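Visitor: Sharing a model that was predicted from the sequence below.
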Amino acid sequence: MKKALLAAALMSAGVVAHAQSSVTLYGRLDAGIEYMSGVPTNPNAVGSATNSGNRWKAESGDWGTSLWGLKGVEDIGAGNKVLFQLEGSFNTMTGQGPSNGGLFNRWATVGLSNDQYGTFTMGRMLFISNGVWDFDPFGQSSWSSASLVRGRNWPQSSNNFAYQSPKIAGFDFYGQYALSNATNWNGNNPNGQGREAGAQITYTNSLFQIRGLYDEIRNPGNGGLWGGNVANGGVNSSNTGNGVFSASREYSALVNVFLGQFKIQAAYQAVRSAGANGVVYGQPTTLDHEWGGVTWQATPAAALIAAVYHVNGNNGAGNATIYTVGGSYNLSKRTLLDLQAATVRNSRAANFGLNANNAGNGVATDNPLQGRQQTGVYAGIQHSF
């Protein structure tokens, strides 16, 4: 009897050792103070700004989104793992989460991973256009690669299926495909999500890294590649209403060059809509977006960064350029101080802001007046756990 009990105990121990699992709680808190000029004020009867002023603001997430999450993995043997990730954002200054994004608005995924064949996940996740993060000198801070495409580079995506390949001879592949969950395959529910998809190929070695990325976001209202028409400050209610910035195709070519203490980064993006009709003059249907910058890791703790971002829109939309400098200093492995100063210069027809604001000249958008510039400085602290 004792031998049988001992054998059963050993078998149970073997099962526990074979199917090991772990759950990790992680997060990041980012907070600071921000000064910004060229902030719109004095709205008129239709909500358009008629003047601008300066503003001091307690801000969260300028250097990086404040977030918290859970990651889990279970080793089921033979190189196979079951994994999940839950992640949500919040405002450090107020403690509030996203208004309509749900508790886990960034990640809510479950999937399988194999050492030889790669990783497959399902659920809500950051959309593949966020793949520019690795090639942005400011890591998609509030004033960087998302600003001049009005947030087109950093959305989340629901109903998504994703595959990440293992790295082979320096190459790896990542792809996403998100369903509309509507009777029209591309989307016909204004309150839902249009079909979304994308793929990227990356090559990495010790000297440089290059990435090619393609993605498309469909209009949830009609499944098309155009996000509505904007005229006289109003939005066509049957569409999403932000033109090429909300529904379009995006083609990206990105590069990192590693030179000792220096990292040089550059990118070009072509954003293209299709099927637009009745578009008013000044509303772009195509965008050409590029940037370049350099990071100097002066010491193991201190980094200095400089970058330039530029966008040009067709159909009389004009162009804009962001010039920005900044850096960070690590107080420890988990805590850093950050500083960024930036200015956006608009052509006569443009009104892009430092933040990734929606199109428009209303006070709610935070965009400067048309043809005007906007300047900001942000200083903060970020802690990760």
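Guide: Received the coordinates, thanks. Numbers count the residues shown, from 1 in each chain.
Visitor: contacts, neighbours, all on C-alpha from now
Guide: Fine.
Visitor: which residue ranges form the helices in the stretch 201-350 of the chain?
Guide: Read by DSSP state H, counting those that start in this stretch, the stretch 201-350 of the chain holds no helices at all.
Visitor: put this beside the first:
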Amino acid sequence: MSLHKAGTLVIASVLASACADANAQSSYTLYGSIDESMGYVNNTKGGHAVMMGPIAVPDQFGFKGSEDLGGGTSAIFRLENGYFSNTGSFATAGVLFSRMAWIGLSNERYGSVTMGRQWDLTNEVFTPNANGAVQYNYLAYHPGNIDNAAVTPLSNTIRYASPVWYGMSAHVMYGFADSSTGQGRYFGTDVFYASGPLKLSAVYSDTRNKAYAFNTALGYASFLGQNLAGGSAFRASSTRIAGMAGSWTPNRTWAVHGILNTVRIADAADAAHATTAELGVNWSMTPFNAVVAGGSTTWFNGHAYTTVALSDLYHLSVRTMLYAEATYQHASGGAKAALPSLAPSSTSSQASLRFGVQHYF
């Protein structure tokens, strides 16, 4: 054997040994999901449309990992990006890890502290109980995402998560002003309780200088005196959200989930309130097929937006699912119907039919 080959084998052996030692103490995972669907919308900007794109679960890919530091303490991190399967583009232009980018330390006894780009704590309470998430149907979220029930990442945050104590846990998060978006400081806290088939949670958050796309998302030409013509965003000096959510799963066949929250949006001179009530029911017809139905009403700015949705979710495997969804919204008080991610209707009603395939990896 040549000296070169012998040296190569020694180096390879040392590297393999080092990697084995590292893997014994660390865990790293590449994960994600891809979803593609076709759908029909009866009215978007006054006309019907046939559309493609992800709608079940926002397409995403990410990396997560942990390293055992000893004494019950681990270093943890997560990087996650959103993208659109129909175009291949990033969910947020120019942002590589738009959904999450954080690092921290976790201890079995004392909880965890993480820093970076993380989800608003309202997501932890509302999202798992929202029809939009449970039905794998983004259109079933609430108008304009006023209550942050759909995923709402925040930059420059530090978050503490307590360990679970007799079924209870809590989180506190603070966010510094984000110069890239103009969003001001953030404060949020939530609490969770789980006992058998019952899960309950509550949250409060306060965000300064938050931007809302009320023109493009809801069709508003103005809001609280601010001119929104041309697609201008409304900038709220203060947004306060308080609410509760929960689920009850008495057996493998049935589950009920719901949300109740209120939002106060204010600028320097005035304020408006939004209240949302939501309820959904899951019926697992077989271990592979589930029918999920639900509805919500959001009262906001003198209008009421009522959305009902029905989904059939058929699992081909643990990772792959076929789905068919129907979503309908009716707006009252002179408002135009506006299902999330779609352009507003020209009337008070808007309906969508969609079918597609979802895969996790």
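Guide: Received the coordinates, thanks. No experiment lies behind these values; they were computed from the predicted model shown.
Visitor: Name the SS class of the residue lying closest to residue 64 of the second structure once chain neighbours are set aside, please.
Guide: Excluding the flanking residues, the one nearest residue 64 of the second structure by Cα to Cα, 6 or more residues apart in numbering is residue 78, at 4.3 Å. On the three-state scheme (DSSP: H, G, I helix; E, B strand; the rest coil), residue 78 of the second structure is labelled strand.
Visitor: Under the alignment, what does residue 103 of the first structure map to in the second structure?
Guide: Matched by TM-score structural alignment, residue 103 of the first structure corresponds to residue 96 in the second structure.
Visitor: Make sure that match is indeed in a strand.
Guide: No. Residue 96 of the second structure is assigned coil when assessed by three-state DSSP, not a strand.
Visitor: Can you tell me how far it is from residue 82 of the second structure?
Guide: Distance of residue 96 of the second structure to residue 82 of the second structure, given as Cα to Cα, to the nearest Å: 8 Å.
Visitor: When those two are compared, which one has more neighbours?
Guide: A direct count of neighbours by other Cα atoms under 10 Å for residue 96 of the second structure and residue 82 places residue 82 higher, at 22 against 16.
Visitor: Please confirm that that one is located within a strand.
Guide: Yes. The assignment for residue 82 of the second structure (three-state DSSP) places it in a strand.
Visitor: isn't it right up against residue 88?
Guide: No. Contact criterion Cα atoms under 8 Å: residue 82 of the second structure and residue 88 do not qualify, at 10.1 Å.
Visitor: Just give the nearest non-adjacent residue to the residue most central in space within the first structure, would you?
Guide: Geometric centre of the first structure, nearest residue: residue 154, 2.3 Å, by Cα atoms, centre = their mean. Of all residues not flanking residue 154 of the first structure in the chain, residue 130 sits nearest, at 5.0 Å (Cα to Cα, 6+ apart).
Visitor: quick one: secondary structure of that neighbour?
Guide: Residue 130 of the first structure ends up helix, using three-state DSSP.
Visitor: For the residue mapped onto it from the second structure, the count of nearby residues, please.
Guide: Under the alignment (TM-score structural alignment), residue 130 of the first structure pairs with residue 123 in the second structure. Counted with other Cα under 10 Å, residues neighbouring residue 123 of the second structure total 19.
Visitor: repeat for the one 4 residues further on
Guide: Neighbourhood size, residue 127 of the second structure [other Cα under 10 Å]: 20.
Visitor: circling back: any idea how far the residue nearest to residue 154 of the first structure lies from residue 91 of the first structure?
Guide: For residue 130 of the first structure relative to residue 91 of the first structure (Cα to Cα), the value is 20 Å.
Visitor: so what sits against both of residue 96 and residue 82 of the second structure?
Guide: When Cα atoms under 8 Å, 6 or more residues apart in numbering defines a contact, the residues bordering residue 96 of the second structure and residue 82 alike are residue 90.
Visitor: what distance separates stretch 314-331 of the second structure from the middle of the whole chain?
Guide: 17 Å (Cα atoms, centre = their mean, to the nearest Å).
Visitor: ugh, wrong one, I meant stretch 9-28 of the second structure
Guide: Per Cα atoms, centre = their mean, the centroid offset for stretch 9-28 of the second structure relative to its chain is 37 Å.
Visitor: picking that back up, what lines up with the residue nearest to residue 64 of the second structure in the first structure?
Guide: Checking TM-score structural alignment: residue 78 of the second structure goes with residue 85.
Visitor: Any figure for the gap between its match and residue 73 of the first structure?
Guide: From residue 85 of the first structure across to residue 73 of the first structure, the span is 9 Å (Cα to Cα).
Visitor: circling back: the residue nearest to the centre of the first structure is in contact with residue 126, isn't it?
Guide: Yes. If you go by Cα under 8 Å, residue 154 of the first structure and residue 126 touch, sitting 7.3 Å apart.
Visitor: For burial, what's the neighbour tally of residue 259 of the first structure?
Guide: Neighbour count for residue 259 of the first structure, taken as other Cα under 10 Å: 12.
Visitor: who's in contact with it?
Guide: Counting by Cα under 8 Å, 6+ apart, residue 259 of the first structure has contacts residue 207.
Visitor: Quick check: it vs residue 294 of the first structure, distance?
Guide: For residue 259 of the first structure relative to residue 294 of the first structure (Cα to Cα), the value is 10 Å.
Visitor: And for residue 236 of the first structure?
Guide: For residue 236 of the first structure relative to residue 294 of the first structure (Cα to Cα), the value is 41 Å.
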